[in-house]
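Engineer: Okay, structure incoming, though there's no sequence with it:
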């Protein structure tokens, strides 16, 4: 029998397959789209996530990131990472690196839709396949999570949405730059020697160009050469009742999501995939809920605090001045997320 089915072949799902193979388990990943898959993503990986990619044997090429910089047009605050650098990497390049590593380890990738998930004593089925366990890594709006009744109602007033596109320009920074406005943020991530990604996050739903108009000091740096179409995602906040349902475990964005504000999505996806596989390999699946809460605690606390501050125009205006006036506090926050 297959040891592990993985619903979703994005970074979290492929990482789960790789972790399973390294643990001596037979894993099959179910994904309807051919690799590499692109999607809206900030494309910055924190140093901890880069270390995880190397541990998996799946290093990806991109631009070295040395820290985080906040700007509001008048002030700026900067915090360099401690020790290892982060990485700006195209989502497609990251996906290709993980898919390549999965193939090397003999992880099967089946082109199919997951469909209905059924489970019983010692088994679970999806896409016509039967296994001992299933990991759902099927994204922010996980169909598996919804079918299992693990969704919690969202709070419409707090919904945030993201849009991203790339510009063909030589990067002017070796940091992730977060440009703040009272109505949202723009995240600049160098991903290649001639390419930067710009993602905007806001509670307001409007066109990408309208969002960029709120950052008059950023737009001249981008030139007039967008290199990719706009991709969107949201709402960001996904509340979840729990991450274990019988023989099914949720990882990555499917396990619940606060916001992309602190840029930890990929690192958390890789970490949760590893934690889920370790718990299954040890025969303690119920431990995963505690493991997930522990590995995501700092992210949930810090991201939640920043979201509350950015929730109104009045308090959003204070974020960069406060970070600029209190550099030790800003550095401590960035280092806590590494």
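Structural biologist: Yes, it's here. Predicted model only: the values in this text are computed from it and were never measured.
Engineer: use CA for all of it now, contacts and neighbours both
Structural biologist: Noted.
Engineer: Just to check, residue 196 is in contact with residue 173?
Structural biologist: No - at 9.7 Å, residue 196 and residue 173 do not qualify as touching, with contact defined as C-alpha atoms under 8 Å.
Engineer: More neighbours: these two, which one.
Structural biologist: Counted by other C-alpha atoms under 10 Å, residue 196 and residue 173 do not tie: residue 196 has more neighbours, with 29 against 15.
Engineer: Start from the N-terminal end of this structure and give the helices.
Structural biologist: With DSSP state H as the criterion, the chain has helices at 11-22, 47-56, 91-104, 143-147, 208-212, 219-222, 265-281, 287-309, 313-316, 319-325, 327-336.
Engineer: circling back to that earlier point, intersection of neighbour lists for residue 196 and residue 173?
Structural biologist: residue 190 (C-alpha atoms under 8 Å, 6 or more residues apart in numbering).
Engineer: Would you tell me which one of the helices of the chain is buried the most?
Structural biologist: helix 11-22 (a mean of 28; mean count of other C-alpha atoms under 10 Å).
Engineer: Which neighbouring elements make contact with that helix?
Structural biologist: On a contact count with 3 or more C-alpha pairs under 8 Å, 6 or more residues apart in numbering; DSSP states H and E, helix 11-22 meets strand 2-7, strand 27-30, helix 47-56, helix 91-104, strand 129-136, helix 265-281.
Engineer: what about residue 108, neighbour count?
Structural biologist: Residue 108 - counted by other C-alpha under 10 Å - has 15 other residues nearby.
Engineer: thought it was touching residue 28?
Structural biologist: Yes - between residue 108 and residue 28 there is a contact under C-alpha under 8 Å: 4.8 Å.
Engineer: how distant is stretch 44-52 from the center of its chain?
Structural biologist: 11 Å (C-alpha atoms, centre = their mean, to the nearest Å).
Engineer: that older thread, generate a markdown table for the helices and strands packed on helix 11-22, with distance to residue 308 as supplementary columns.
Structural biologist: Listed next are the helices and strands packed on helix 11-22 as a markdown table, based on distance: least, C-alpha to C-alpha, whole Å:
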| stretch | distance to residue 308 |
| --- | --- |
| strand 2-7 | 33 |
| strand 27-30 | 37 |
| helix 47-56 | 26 |
| helix 91-104 | 29 |
| strand 129-136 | 30 |
| helix 265-281 | 19 |
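Engineer: Included below, for side-by-side comparison, is a second structure:
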């Protein structure tokens, strides 16, 4: 008997889960009230591991090559390039979403234009918008309604790590594109005193610039504080409207409850500091599909922890440093230990 899976949320990770489920012989249905490709404020740099995961789904979005990462501050810089034949890709969010939508449609994945605010469940299944399913996947983002309805929210105030950040410790993101040819095949991360700037090449005539930090965030002000970047962008026409996201840090108690599972940002999000949120979401998606196909949904919790461990540890460490007096030491430490910096970049790239 075919396993029916309701996937609430038609963003990239929700679509990847639906595509993976279909390829595994399951019967997924996507619930997403919004139509067409959906934009979101994100860095848009797909690391090599993310590209490999997309190819396993039969998805190959157009974009600009990314061959490494560069960290810099006002006085120094350190960069690491991937090895021969290893390459990521800068891809505009709308382009990525469109490619995933096309692949899901090619595979015949049904889509319901319905906003899901709740559901009912029992020992035999889950009812969503009047339809019965064997399982429900919450892939509805940072502020997941499925997570809340399932009672899986974890209040950040209850977490000692979050209390250490203080009441004003929440971080947000802001991103905009500019019509200028990329000058580098690296993702450039600039550490200022209070924010980080990310520059990502996304096609042959466009770069994306994102700023992360505490509110208020003004992208133009942050760019102006980096003279080399301001010079490169001088006269460049905006290629998109500014788009914000946050608060970035979201927590969940566990990732499964009965026949409900969370994936992607809905399952918990630390911060965007490492730029690998989508790679982690795709890894979670693969683990979740495997658990559903095996009829062993509870096993997903352990698989989720295993597949996100490195990312969570590295990001939590960076976040702790970035929100402490040690912030100014991040780039100097990376420059002083290029082999360690390179090992971290390569690990995240996989």
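Structural biologist: Right, received. Where do you want to start? The shown structure was predicted, so the numbers you read here are calculated from the model rather than taken from an experiment.
Engineer: quick revisit: identify whichever of the helices of structure 1 lies nearest to residue 247 of structure 1.
Structural biologist: Of all the helices of structure 1, helix 265-281 sits nearest to residue 247 of structure 1, with 9.5 Å by C-alpha to C-alpha.
Engineer: Next, the mean deviation of the closest one compared to structure 2.
Structural biologist: Following superposition, helix 265-281 of structure 1 is found to deviate from structure 2 by 1.0 Å on average (mean C-alpha distance after the TM-score superposition for structure 1).
Engineer: Please tell me which residues of structure 2 that helix aligns onto.
Structural biologist: Mapped onto structure 2 using TM-score structural alignment, helix 265-281 of structure 1 spans residues 277-293.
Engineer: ok so, going back, the helices and strands packed on helix 11-22 of structure 1: which one's closest to residue 297 of structure 1?
Structural biologist: Closest among the helices and strands packed on helix 11-22 of structure 1, once you apply C-alpha to C-alpha, is helix 265-281, at 10.7 Å.
Engineer: distance between that closest one and the chain's centre?
Structural biologist: 13 Å.
Engineer: Which position in structure 1 pairs with residue 216 of structure 2?
Structural biologist: Under TM-score structural alignment, residue 216 of structure 2 pairs with residue 205 in structure 1.
Engineer: That match - nearest residue in space that isn't next to it in sequence?
Structural biologist: residue 161 (7.1 Å; C-alpha to C-alpha, 6 or more residues apart in numbering).
Engineer: aligned partner of that neighbour in structure 2?
Structural biologist: Per TM-score structural alignment, residue 161 of structure 1 is aligned with residue 172.
Engineer: What span of structure 1 is stretch 123-142 of structure 2 aligned with?
Structural biologist: Under TM-score structural alignment, the match for stretch 123-142 of structure 2 is residues 121-140.
Engineer: What residues sit buried inside the matching stretch?
Structural biologist: Using 16 or more other C-alpha atoms under 10 Å as the test for burial, stretch 121-140 of structure 1 gives 123-127, 130-140.
Engineer: same check, this time on stretch 52-71 of structure 2
Structural biologist: 52-54, 57-59, 61, 63-71.
Engineer: Now find how far off-centre that stretch is within its chain.
Structural biologist: 14 Å.
Engineer: Let's have the helices of structure 1 in a markdown table, adding distance to residue 2 of structure 1.
Structural biologist: Output for these, formatted as a markdown table (distance: least, C-alpha to C-alpha, whole Å):
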| stretch | distance to residue 2 of structure 1 |
| --- | --- |
| helix 11-22 | 11 |
| helix 47-56 | 21 |
| helix 91-104 | 16 |
| helix 143-147 | 19 |
| helix 208-212 | 44 |
| helix 219-222 | 49 |
| helix 265-281 | 13 |
| helix 287-309 | 20 |
| helix 313-316 | 50 |
| helix 319-325 | 50 |
| helix 327-336 | 38 |
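Engineer: Residue 182 of structure 1 is nearest to which of these?
Structural biologist: helix 313-316 (4.4 Å).
Engineer: Residue 61 of structure 1: what's it in contact with?
Structural biologist: 89, 93, 94.
Engineer: please redo it, this time with the cut-off set to 7 Å
Structural biologist: residue 89 (C-alpha atoms under 7 Å, 6 or more residues apart in numbering).
Engineer: Next: the one 3 residues further on.
Structural biologist: When contacts are counted by C-alpha under 7 Å, 6+ apart, residue 64 of structure 1 is found next to 85, 86, 87, 88, 174.
Engineer: what's the matching residue for the third one over in structure 2?
Structural biologist: Spelled out, that is residue 87 of structure 1. That one, residue 87 of structure 1, aligns with residue 89 by TM-score structural alignment.
Engineer: what's near enough to touch its match?
Structural biologist: When contacts are counted by C-alpha under 7 Å, 6+ apart, residue 89 of structure 2 touches 45, 46, 47, 63, 64, 65, 66.
Engineer: can you rerun that using 8 Å?
Structural biologist: Contact analysis of residue 89 of structure 2 by C-alpha under 8 Å, 6+ apart lists 45, 46, 47, 48, 51, 63, 64, 65, 66, 202.
Engineer: how near is whatever residue of structure 1 lines up with the last one to residue 45 of structure 1?
Structural biologist: In structure 1, the residue matched to residue 202 of structure 2 (TM-score structural alignment) is residue 191. Distance of residue 191 of structure 1 to residue 45 of structure 1, computed by C-alpha to C-alpha, to the nearest Å: 10 Å.
Engineer: Which neighbours do those two have in common?
Structural biologist: With C-alpha under 8 Å, 6+ apart as the test, residue 191 of structure 1 and residue 45 both reach 87, 88, 89.
Engineer: Of those residues, which belong to strands?
Structural biologist: Filtering those for membership in strands, criterion DSSP state E, returns 87, 88.
Engineer: Tell me which residue lies nearest the centroid of structure 1.
Structural biologist: Central residue of structure 1 (C-alpha atoms, centre = their mean): residue 265, 2.3 Å from the mean position.
Engineer: Verify the stated contact: that residue with residue 253.
Structural biologist: Yes - counting by C-alpha under 8 Å, residue 265 of structure 1 touches residue 253, with 7.5 Å between them.
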